[in-house]
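1. After the sequence you'll find the predicted model.
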Amino acid sequence: MKRFDSDRNRAVAIWLFACAALVFAMVVVGGITRLSGSGLSITEWKPLIGALPPMNAADWADAFARYKAIPQYTQVNAGMSLAEFQGIFWWEWSHRLLGRLVGVAFAVPFAIFLVLGWIPRRLIWRCGLLLGLGGLQGLIGWWMVSSGLVDRVDVAPERLTIHLGLALLLFMGLVWTGLEARAGFHNSRPPVGWSRAAALLLAAVFFQCLLGGLVAGGKAGFVYTDWPLMNGAILAPVDWSKGALAFLHDQALIQFDHRIWAYGLLVAGTAYAVLVWRGRLVDGLGASAYVVAGTLWLQAALGIATLMHGVPLWLGALHQAGAVVVLCAATVNLWLVRRSQARIFTSGWRPKGL
């Protein structure tokens, strides 16, 4: 069989982008699972046979009985009917099914492309690392769920944030590697200032997503739903008796951190776009910077609307999807900057410092 020795491959790029789209869908469904209170409806982790849902009345009764044994049912959903349980069960089952689908959609083509020799050699280790991260994500997901089965009525916010963060790292890795597979190797020396600025912007977006995970895990979006103040104050009262854990568990503080970081991110993203405009960059860098700034402003407006409406399911899911869109835009922007040459500057002006 003929082996391809090209440093780029369109089929491999399409495969990676398709896997990124599946991870995007999984993040959104995960958000809906959280908002609907469905995440603890399946109290077992069976990676293989768990792919099958209850097939008959006896299976449903058994699954419902296991759910009735955890604190969430006894303290929050006591008296829930079987039909209501099935409503939350299907969201969690769909989320786990998507996770399995992502694994198959990545692992099977990966093996085939390796045999065919289609994957550029410099990307093989990256794809192997992405496969490992996907497997780790399954373990982290169960570790998260298990935190809510004994002493809590929901999952631990920090575990949910780690689960979300790993999914977003996987998403960024898929997008970046897909771009590499599509474009091929390019020995570029990007201007240091622009590269650092784009990297810092991406890091800031990722950190904001993690803060959003803490808000989601701590249900902080359901309190202090006025804006721009918090119950008439800049910062609502914080229970500092928790010590440093207040930054992870106190609803007022984690919502405040999410708000403040969003303001800073808006300023940074807008300033970055203005600097790009002043620098008159070519090679698509200007457009990518403007897209990042535009998505940041749209996401901020969506976040405010979501908060002030009490986080309805559809707005909460849309806000989570928007976060991934912003992250994607910032990832593509950094990739474009790092592959650029110094000649991309059509004027002599360049950013200093950074």
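-> Looks like it arrived, so ask away.
2. Please make it C-alpha for all contacts and neighbour counts, starting now.
-> OK.
3. following the host helix or strand of Tyr73, which helix or strand comes up?
-> Assigned by DSSP states H and E, Tyr73 belongs to helix 71-75. Moving toward the C-terminus from helix 71-75, the first helix or strand encountered (DSSP H and E) is helix 82-116.
4. angle of the helix or strand following that following helix against helix 82-116?
-> The C-terminal neighbour of helix 82-116 among helices and strands, as given by DSSP H and E, is helix 121-146. Orientation check (axes from the mean of the first three to the mean of the last three C-alpha atoms, to 10 degrees): helix 121-146 against helix 82-116 gives 160 degrees.
5. A further structure is provided below for comparison with the first:
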Amino acid sequence: MPFDPHLPTRSQLRADQRAIGWWLLVVAAMIWAMVALGGATRLTGSGLSIMEWAPLSGTLPPLSQAEWQRLYDLYRTIPQYELVNQGFGLEGFKQIFWLEWAHRLWGRLIGLAFVLPLAWFWLRGRIPQGLKPRLVLLLLLGGAQGAVGWFMVTSGFEADRTAVSPYRLVTHLGLALLLYGLVLWTALNLFRPERNAPEHPAGLRRLVHGTAGLLVLAMLAGGFVAGIHAGLAYNTFPLMEGRWVPEGYAELSPFLLNWTANIAAVQFNHRLLATLAGAAALAAAFWGIRVLPVGFARGSLLALGLVVALQYALGVATLLLVVPAWLGTLHQTVAVGVLTAALAALHALRRPRHAAPVSRTRA
């Protein structure tokens, strides 16, 4: 093959991949923080305090007393003020305003942290050709998440509503988890491109896949718990008002409506899915410790078992203490840690595949 001085060397490609990988890890960490901030915003009832969608001008907070008063007067027109916060005054409004403003500002910063390095890597020709479609997809999903967030907020302005629609809330949460997972997985691909999983029983990989599925379902079920405030009821464990399956589990019709709108069913489902996922994660961790050599795969499974145990304990404590804002926020934050460990374990146990043709490089 003739020498081409314009082709990158293998060492240059590896350096570029690591640089892009570190950039994506920073973005993933920012999304993780965004999920935590979103939890705090929801638990403090701050999410409806800003009734305007202004991607550019909304970057700055109110800079005059008149602007503060204008935004406060807008807030006083929605049911949440009339039914929950009536009479709490401008100073009370400022307290909930700042958290929602910080949440939106952090979203804008995530956008900049993705777009600016993307443009720099792209213009300098440092992005591998096969990676470009994935990065464009991540960019589009990030933009969609901002739009879905505003779509969710507007549901809280409707008549007789004091909070956002639980369906839109779960959509917003689910898209955040999907975006986080794709960013993290892409970074892992760049740091660990080889599918060199240690020898292990095929059943272990299947167990980890099943565990990851249960964990995601438990997280989405937790979104419905948050959306209909189901954590404020049945504050005992493990029984729910003295029963394993609460009375009234199937009181709504059609039956499936119970899974999203019935407090008893929604909380029971979250408990059940979390318990099944926790048992599966611990089983995978013990199995991995027994059959895998010391390394990334074994460490990922051990981390998965530990963080799931921590998350389960936090969930029970949050329930028994009737959802204090700080503990509910911590519970939502650690949920992303659970997803992180699950994705790391899945990545470490990827099935080997036949080698694909490699892009041309200089030695």
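-> It's in. Since the model is a prediction, treat every value here as computed from it, not as a measurement.
6. Need the TM-score from the superposition.
-> After superposition, the two chains reach a TM-score of 0.91 (TM-score structural alignment, normalised by the length of the first structure), with 342 aligned residues with a C-alpha RMSD of 2.2 Å.
7. re earlier: okay, and the helix holding Tyr73 of the first structure goes to which residues in the second structure?
-> Aligned by TM-score structural alignment, helix 71-75 of the first structure corresponds to residues 79-83 of the second structure.
8. The helix holding Tyr73 of the first structure vs the second structure, average distance?
-> Relative to the second structure, and after both are superposed, helix 71-75 of the first structure has an average distance of 0.8 Å to its aligned residues, where the measure is mean C-alpha distance after the TM-score superposition for the first structure.
9. cool, and stretch 194-202 of the first structure?
-> Per aligned residue, stretch 194-202 of the first structure averages 2.6 Å (mean C-alpha distance after the TM-score superposition for the first structure).
10. Now find how far off-centre that stretch is within its chain.
-> Remark: stretch 194-202 of the first structure is offset 19 Å from the chain centroid, using C-alpha atoms, centre = their mean, to the nearest Å.
11. Same check on stretch 240-249 of the second structure?
-> The chain centre lies 30 Å from the centre of stretch 240-249 of the second structure; the measure is C-alpha atoms, centre = their mean.
12. and Met308 of the first structure, what pairs with it in the second structure?
-> If you follow Met308 of the first structure across to the second structure using TM-score structural alignment, you land on Leu320.
13. List the contacts of that match.
-> Taking C-alpha atoms under 8 Å, 6 or more residues apart in numbering, we find Leu320 of the second structure in contact with Asn235, Thr236, Phe237.
14. What is the aligned counterpart of the last one in the first structure?
-> In the first structure, the residue equivalent to Phe237 of the second structure is Trp227, according to TM-score structural alignment.
15. And its match, how close does it get to Gly310 of the first structure?
-> Shown here: Trp227 of the first structure relative to Gly310 of the first structure, a distance of 12 Å by C-alpha to C-alpha, to the nearest Å.
16. and if you look at Arg8 of the first structure?
-> Applying C-alpha to C-alpha, the value for Arg8 of the first structure to Gly310 of the first structure is 47 Å.
17. higher neighbour count, these two?
-> Taking Arg8 of the first structure and Gly310 together and counting by other C-alpha atoms under 10 Å, Arg8 has the greater number of neighbours (22 against 16).
18. can I assume the more buried one is in contact with Phe185?
-> Yes. Arg8 of the first structure is within contact range of Phe185, at 7.5 Å (criterion: C-alpha atoms under 8 Å).
19. Report the buried residues of stretch 42-60 of the second structure.
-> Arg42, Leu43, Thr44, Gly45, Ser46, Gly47, Leu48, Ser49, Ile50, Met51 (16 or more other C-alpha atoms under 10 Å).
20. Likewise for stretch 258-269 of the first structure?
-> Judged by neighbour count using 16+ other C-alpha under 10 Å, the buried positions of stretch 258-269 of the first structure are His258, Arg259, Trp261, Ala262, Leu265, Leu266, Ala268, Gly269.
21. so which of these comes closest to Gly178 of the first structure?
-> If you rank those by distance to Gly178 of the first structure using C-alpha to C-alpha, Gly269 comes first, at 24.5 Å.
22. so what's whatever residue of the second structure lines up with that closest one closest to, chain neighbours aside?
-> Across the two structures, Gly269 of the first structure finds its equivalent in Ala281 of the second structure, going by TM-score structural alignment. The shortest distance from Ala281 of the second structure to any residue other than its chain neighbours is 5.2 Å, reached at Gly305 (C-alpha to C-alpha, 6 or more residues apart in numbering).
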